[in-house]
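# Sequence first, predicted coordinates after that:
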Amino acid sequence: MDPQIVSEIQARLKELETRERITIPLAIESGSRAWGFPSADSDYDCRFVYVRTVAKTVTLFPVRDVIEEPLTPVFDINGWDLAKALRLMYAGNAVIVEWLKSVFAYQLHEPFRDAALDLADVVCDRRLICKHYYHLAKAQIHRQNFFQGDVSLKKTLYCLRPLAALMWLSHHPERAVAPMNFQDLRQNAGFPDVVSREIDILLERKALSSEMGSERLNPVLSGFILDTFDGFQSFANAGEPCAVHQGRIDDFWRHWSAELSPR
């Protein structure tokens, strides 16, 4: 993490708070840097959760629940309104929990983050989290044309990460949410040694290549990805979220909207 770029992101977040009249209790690095496989020219993927004033939160005419800054070769900065983040958590979208677990924080209100993680431990539905990762892997595999010909090194890792999360969750039936970092996933996901060696080679090449680097994938790795994905088809349809947690999520939203709302 380049200290100058980190300082610039922090300054931009402060400017956003003033311009949009919001509070940002969580701003983290996501994407390949946080997942553990950046390229030499990877950009910075800052993601954040924000809270607007009470008047803008409780209104008949709500504004858009996403803030997106202009994309540049270095900066990719955008965030979700707290209500959107909580609805997605309830629906089984693992992204917000990954944000909460990121080790790279640009701006952090620790009591909010800790309370949100406690909430996630209670309300996250393992079935829906697995469904999320299954469809994430499916989308990436389709984009790679099932590994016919040269494929993107970056996107191959984007296939492997959700599959590793599913493998990790299969090995940890008592857990609903997997680690965010790819290396943490690998340690306890049950990768065969021959596949793990190919992943090491892929990671080394990715680290030295550009974001757009591509080549033909070793059949050992492509075959493993496709076979593993096929083995998780039971996660394709996981049903609907359980309504029993709605009250707890709503209470969390009410409390932190009032606590963090700009005065």
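That came through, no problem. In this text the structure is predicted, and so the values were computed from the model without any measurement. Numbering: from 1, shown residues only.
# going forward, measure contacts and count neighbours with C-alpha atoms only.
OK.
# Please determine how far the residue nearest to the spatial centre of the chain is located from residue 49.
Per C-alpha atoms, centre = their mean, the C-alpha nearest to the average position across the chain is that of residue 95, at 3.6 Å. Applying C-alpha to C-alpha, to the nearest Å, the value for residue 95 to residue 49 is 12 Å.
# give the contact list for residue 31.
Contacts of residue 31 were listed using C-alpha atoms under 8 Å, 6 or more residues apart in numbering, and they are 44, 45.
# Isn't residue 160 up against residue 226?
No: contact criterion C-alpha atoms under 8 Å: residue 160 and residue 226 do not qualify, at 10.1 Å.
# And the two? Which one has more around it.
residue 160 (23 against 17; other C-alpha atoms under 10 Å).
# ok, so what distance separates the residue nearest to the centre of the chain from residue 43?
In terms of C-alpha to C-alpha, residue 95 sits 19 Å off from residue 43.
# cool, and residue 238?
34 Å.
# Can you classify residue 41 by secondary structure?
coil (DSSP: H, G, I helix; E, B strand; the rest coil).
# what's around it, how many residues?
So residue 41, with other C-alpha under 10 Å, has 14 neighbours.
# show me what contacts it?
For residue 41, counting by C-alpha under 8 Å, 6+ apart, the contacting residues are 210, 211.
# swap in the one 5 residues further on?
With contacts taken as C-alpha under 8 Å, 6+ apart, residue 46 has the following neighbours: 9, 27, 28, 29, 30, 75, 76, 77, 78.
# Comparison target below:
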Amino acid sequence: MEKTIQELIRKMEEQYNITVLLCCESGSREWGFDNPDSDYDIRGFFYHNDKSMYMTALDSPDYLGQIDYMSKDRIIDFSLWDIKKMFKLLAKSNPSVLEWALSTIVYYEKATEMEMLRKVILKYTCRVPLVYHYLNMSRNNYNRFIKNQMRVKIKKYAYIIRAQVSALWLIQNSQVGQLMKNVPDLINKVKLPEKTRKLFEKVVELKKQQKSELGIINSISDLDQVLSDLQGDLFSQIEKKRNQIIKDYEIDKKTQNKIKFFNKTFFNLIN
């Protein structure tokens, strides 16, 4: 499969006249609960070889900020962002930017450029928006797919667990660059009641054992209650740490010359 992915990258570079900086995994394979039916969620960054694309404030009709591709069998799902888009989202601490930069499954990268880019991403990503991103992801998925449901997709349980343990890790640790992507590892690293930990581990194993991504099971009442309780507890923990969290956020907002620094990095990459 990696040879197929490499070939697709080369074709994209030729077709769109771009240079791909990074192609990595950003799905169940990266999170540690893939099954035989799991697809390849490939994400990353690129820049246009035609530098005129970046020389004006207004985007030209030929400018592409994002390139998407889905294989006919739907096994390979590509979504690549132009670095101009990436920097705009980095300024808002977009979680996808950090997750892709920290991916442990890399299919392709330009090492020197990505070393530079990762340093910038880690320096300018604030954990506060990340925590709320994961909490909102957890709450929305719970209310939509779990609450009051008799039958649920096992992967929805797994996604909610991933969001909650990621939020918990960020509440307990200030270094966003050390955020782990593997959910089983996160479950073992964060502070959780033993009952909760065992339930989470059980769900991850169930997800991995499913022969299909569409695996549906009866709802697990104990787990539903744990997820609901933990969601409330996570928001309570944020309230208790409000002063420190606000301080972190204010420091991030006051970072001097952020845009100037982004521009310098941007032009160092494309030249």
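Right, received. Where do you want to start? Source: prediction; values computed, not measured.
# TM-score them against each other, please.
In this superposition the chains share a TM-score of 0.87, using TM-score structural alignment, normalised by the length of structure 1; 253 aligned residues with a C-alpha RMSD of 2.3 Å.
# what's the counterpart of the residue nearest to the centre of structure 1 in structure 2?
Under the alignment (TM-score structural alignment), residue 95 of structure 1 pairs with residue 96 of structure 2.
# Which helix or which strand is home to that match?
helix 95-101 (DSSP states H and E).
# How about residue 78 of structure 2?
Assigned by DSSP H and E, residue 78 of structure 2 falls in strand 76-82.
# And what about residue 22 of structure 2, helix, strand or coil?
Residue 22 of structure 2 is classified as strand under three-state DSSP.
# Aligned to it, what sits in structure 1?
Using TM-score structural alignment, residue 22 of structure 2 sits opposite residue 26 in structure 1.
# Skipping adjacent residues, who's closest to that match in space?
Once flanking residues are discounted, residue 26 of structure 1 sits nearest to residue 108: 4.8 Å by C-alpha to C-alpha, 6 or more residues apart in numbering.
# quick revisit: overlap between the contacts of residue 46 of structure 1 and structure 2?
Counting by both residues aligned by TM-score structural alignment, their matches' C-alpha atoms under 8 Å, these that remain in contact in structure 2 are 27, 28, 29, 30, 75, 76, 77, 78.
# Could you export these as CSV, including neighbour count and distance to residue 176 of structure 1?
Below are those laid out as CSV (neighbours: other C-alpha atoms under 10 Å; distance: C-alpha to C-alpha, whole Å):
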residue, neighbour count, distance to residue 176 of structure 1
27, 26, 23
28, 23, 22
29, 23, 22
30, 25, 20
75, 17, 32
76, 19, 29
77, 22, 28
78, 18, 26
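# now, which of those sits nearest residue 188 of structure 1?
residue 30 (21.6 Å; C-alpha to C-alpha).
# who's in contact with the closest one?
44, 45, 46, 47, 99, 102.
# State the distance from it to residue 226 of structure 1.
26 Å.
# do the same with residue 154 of structure 1
17 Å.
# And what about residue 50 of structure 1, helix, strand or coil?
strand.
# which residues sit in contact with the counterpart of it in structure 2?
With TM-score structural alignment defining the correspondence, residue 50 of structure 1 maps onto residue 46 in structure 2. When contacts are counted by C-alpha under 8 Å, 6+ apart, residue 46 of structure 2 touches 18, 19, 20, 21, 22, 80, 81, 82, 83.
# Can you get me a residue count around the fourth one?
Each residue near residue 21 of structure 2 was counted by other C-alpha under 10 Å, and the total is 22.
# Can you tell me how far it is from residue 30 of structure 2?
19 Å.
# and if you look at the third one?
Plainly put, residue 20 of structure 2 is 20 Å away from residue 30 of structure 2 if you go by C-alpha to C-alpha.
# Which one of these two is surrounded by more residues?
residue 20 (23 against 20).
# ok, now which ones touch that one?
9, 13, 44, 45, 46, 47, 109, 110 are the contacts of residue 20 of structure 2 under C-alpha under 8 Å, 6+ apart.
# count of neighbours near residue 260 of structure 1?
Counted with other C-alpha under 10 Å, residue 260 of structure 1 comes out at 19.
# That should have said residue 267 of structure 2, apologies.
If we define neighbours as other C-alpha under 10 Å, then residue 267 of structure 2 has 11 of them.
# which one in structure 1 is aligned with it?
Per TM-score structural alignment, residue 267 of structure 2 is aligned with residue 254.
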